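**Q** pasting the sequence and the predicted model now:
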Amino acid sequence: MSNPARVMMVDDHPLFRKGLMQLFSLEPRLELVAEASSGAEAVKLADECDPDLILLDLNMRGMDGLDTLRTMRAAGVSARIVMLTVSDNNADVVACIRAGADGYLLKDMDPEDILEQVLAATHGKMAISQRLTEILASALRKPDQSGADTLSTLTSREYQILQLIADGLSNKLIARELDISDATVKVHVKHLLKKLGMRSRVEAAVWMVNQKRAESR
């Protein structure tokens, strides 16, 4: 059996942290290695504990979740970071994804759904509440350029990788699927994000899923 994914929780509500802790204690594929009650504490612990996944609240006193996310990414934190919040505000969702979040979950989801999405995130998949995908897709549409025009700027390999990202595959799984190295995948992802004018693979995945939907209509 592979090692459990190391998870860090960041939330300024002790009761919510306790509830999540109980939820995760029943799942052998997850190991809670740290919990923080503030953004500043989270930045310090992320460096010390090196978790695989960070669950980050958005609305916190002091340094909020968005500032915490930006600070972590600027400091080179490579863990997957998934927002777990009450806010389904369009601007919040888009701002977090563009700042480097790997997902966005709402606290009012069923506990089983939160657990399922967290496990998906540990495998490199996009973790996002279903009702938020349309918000993101709409926000990411470029009014001055059609999807076909944008896709035509990609090489065949970049397009192939974009499709696999949209299918929820991590860099490691994409590398295995295409029989290339992880490093090569990272370079392709960096180039395709630049061509699409996007900052994160989640943005790209949501945008590509939306393109597929548009084509099938």
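**A** The structure has been received and is ready for your questions.
**Q** going by C-alpha atoms from here, please, whenever you check contacts or count neighbours.
**A** OK.
**Q** tell me the buried residues in stretch 135-150?
**A** For stretch 135-150, burial by neighbour count (16 or more other C-alpha atoms under 10 Å) applies to I135, L136, A137, L140, G147.
**Q** sorry, that was for stretch 94-111
**A** Within stretch 94-111, the residues scored as buried using 16+ other C-alpha under 10 Å are 94, 96-107.
**Q** pick out the most distant pair among the buried residues of stretch 135-150.
**A** Longest distance between any two of these is 17.1 Å, between I135 and G147; criterion C-alpha to C-alpha.
**Q** before we move on, back to that, helices - which of the buried residues of stretch 135-150 land there?
**A** Judged by DSSP state H, these include I135, L136, A137, L140, G147 as members of helices.
**Q** burial of L119, as a residue count?
**A** Using other C-alpha atoms under 10 Å, L119 has 18 neighbouring residues.
**Q** which helix or strand contains it?
**A** Assigned by DSSP states H and E, L119 falls within helix 111-122.
**Q** next helix or strand past that helix?
**A** Sequence order places strand 127-128 as the next helix or strand after helix 111-122, per DSSP H and E.
**Q** that following strand packs against which elements?
**A** With contacts taken as 3 or more C-alpha pairs under 8 Å, 6 or more residues apart in numbering; DSSP states H and E, strand 127-128 sits against strand 103-106, helix 111-122.
**Q** list the buried residues of the longest one.
**A** Looking back up the chat, that one is helix 111-122. By 16+ other C-alpha under 10 Å, the buried positions in helix 111-122 come out as I114, L115, Q117, V118, L119, A121, T122.
**Q** got another, please set it beside the one above:
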Amino acid sequence: MRVLVVDDHPLFREGLTIAIETMPDVEVVGEAGDGEAAVEAAGRLAPDIVVMDLHMPGTNGIDATRRIVAEHPGIAVLVLTMLDGDDSVFAAMRAGARGYLLKGAERQEIARSLRAVAAGEVVFSAAIASRVLAWFATGGRSALAPFPELTDREREILDLVARGLTNPAIARRLFLSDKTVRNHVSNVFAKLQVADRAEAVARARDAGLGTGPL
């Protein structure tokens, strides 16, 4: 089983690589520190599985997963992240991930999950699995919109920010004043506890916003 490890924290990535290398019949064929490098390495190294972090600079794990699965359908993506919100889980699965584990998972759980996704199965951490089962049990009605702390208008503006639109461009598109858009953007930053636009974009894209046609 050939594995590509993707995480932007070098020490965690190194430790994970060492742990995976000790598993029987598993070989780590490469590492990547961001989503763009992950997409390139997946095409070049042709791993069986990509172990993917989500919150990374530049191309995030959601977008990288979507591109890898689209370009290389035979590669399975197993998410391993600190993000445990419903928005991140469902965005990852919509992008094509076959598994979702939380950082802190035991080595045995990671090993079982690698074997499972390699066999075409879908796996979740126990805490994640209970929420996914509840979602299916209610026909999807329990799934929250991304960032439920935001108003519908704030979520709409965050989506446009994640698409790369400037405040004036958003104002023109939504027929709002520049000041109103600035106020909404400031409220979004405060509610999401992000420091700047780049961090807000990363959070939004991790949650599946900023994709698809305008």
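**A** Structure's in. What do you need? Owing to the predicted nature of the structure, the values given are computational and were not obtained by experimental measurement.
**Q** I'd like the buried residues of stretch 135-150 of the first structure written out as TSV, with distance to A166 of the first structure added.
**A** Below are those laid out as TSV (distance: C-alpha to C-alpha, whole Å):
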residue	distance to A166 of the first structure
I135	16
L136	14
A137	12
L140	14
G147	15
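**Q** any chance of the helices and strands packed on strand 127-128 of the first structure in CSV, plus distance to L32 of the first structure?
**A** Below are these laid out as CSV (distance: least, C-alpha to C-alpha, whole Å):
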stretch, distance to L32 of the first structure
strand 103-106, 18
helix 111-122, 12
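**Q** what's near enough to touch the equivalent of L54 of the second structure over in the first structure?
**A** Superposed on the first structure with TM-score structural alignment, L54 of the second structure falls opposite L58. Going by C-alpha atoms under 8 Å, 6 or more residues apart in numbering, L58 of the first structure touches D64, G65, L66, M83, L84, T85, S87.
**Q** which of the residues you listed are still contacts in the second structure?
**A** Using both residues aligned by TM-score structural alignment, their matches' C-alpha atoms under 8 Å, the second structure keeps these contacts from the contacts of L58 of the first structure: D64, G65, L66, M83, L84, T85, S87.
**Q** which ones are touching S129 of the first structure?
**A** S129 of the first structure touches Y104, L105, L106, counting by C-alpha under 8 Å, 6+ apart.
**Q** I meant N60 of the second structure, not that one.
**A** For N60 of the second structure, the contacting residues are D34, G35, L54, A202, R205, D206, by C-alpha under 8 Å, 6+ apart.
**Q** repeat for L20 of the first structure
**A** By C-alpha under 8 Å, 6+ apart, no residues touch L20 of the first structure.
**Q** what's stretch 114-123 of the first structure aligned against in the second structure?
**A** Per TM-score structural alignment, the counterpart of stretch 114-123 of the first structure in the second structure is residues 110-119.
**Q** what's next to that stretch, contact-wise?
**A** Against stretch 110-119 of the second structure from outside (C-alpha under 8 Å, 6+ apart): 1, 20, 23, 48-49, 76-78, 98-99, 101, 122-123.
**Q** could those go into a markdown table alongside distance to V29 of the second structure?
**A** As requested, the contacts of stretch 110-119 of the second structure are arranged in a markdown table below (distance: C-alpha to C-alpha, whole Å):
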| residue | distance to V29 of the second structure |
| --- | --- |
| M1 | 10 |
| I20 | 11 |
| M23 | 14 |
| D48 | 10 |
| I49 | 10 |
| A76 | 14 |
| V77 | 15 |
| L78 | 15 |
| R98 | 20 |
| G99 | 20 |
| L101 | 21 |
| V122 | 23 |
| V123 | 22 |
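**Q** ok, of these, which one's closest to H184 of the second structure?
**A** L101 (33.5 Å).
**Q** end-to-end on stretch 1-17 of the second structure?
**A** 14 Å (C-alpha to C-alpha, to the nearest Å).
**Q** tell me which residues in stretch 121-131 of the first structure are buried?
**A** Neighbour counts over stretch 121-131 of the first structure (16+ other C-alpha under 10 Å) mark A121, T122, H123, G124, K125, M126, A127, I128, S129 as buried.
**Q** what about the residue lying closest to T184 of the first structure once chain neighbours are set aside, neighbour count?
**A** For T184 of the first structure, ignoring the flanking residues on the chain, the nearest one in space by C-alpha to C-alpha, 6 or more residues apart in numbering is A175 at 7.9 Å. With neighbours defined by other C-alpha under 10 Å, the count for A175 of the first structure comes to 18.
**Q** did I read that right, P57 of the second structure in a helix?
**A** No. Going by DSSP: H, G, I helix; E, B strand; the rest coil, the assignment for P57 of the second structure is coil, not a helix.
**Q** residues touching it, list them.
**A** Residues counted as contacts of P57 of the second structure (C-alpha under 8 Å, 6+ apart) are D8, D34, G35, A202.
**Q** P168 of the second structure too?
**A** Contacts for P168 of the second structure (C-alpha under 8 Å, 6+ apart) come out as D178, V181.
**Q** what residues of the single longest helix found in the second structure count as buried?
**A** For the second structure, the longest helix by residue count, based on DSSP H, is helix 178-192. Within helix 178-192 of the second structure, the residues that count as buried by 16+ other C-alpha under 10 Å are V181, H184, V185, V188, F189.
**Q** contacting residues for the second one?
**A** The reference is to H184 of the second structure. Each residue near H184 of the second structure by C-alpha under 8 Å, 6+ apart is listed here: E154, I157.
**Q** if we go to 10 Å?
**A** Contacts for H184 of the second structure (C-alpha atoms under 10 Å, 6 or more residues apart in numbering) come out as L150, T151, R153, E154, R155, I157, L158, N167, D178, A190.
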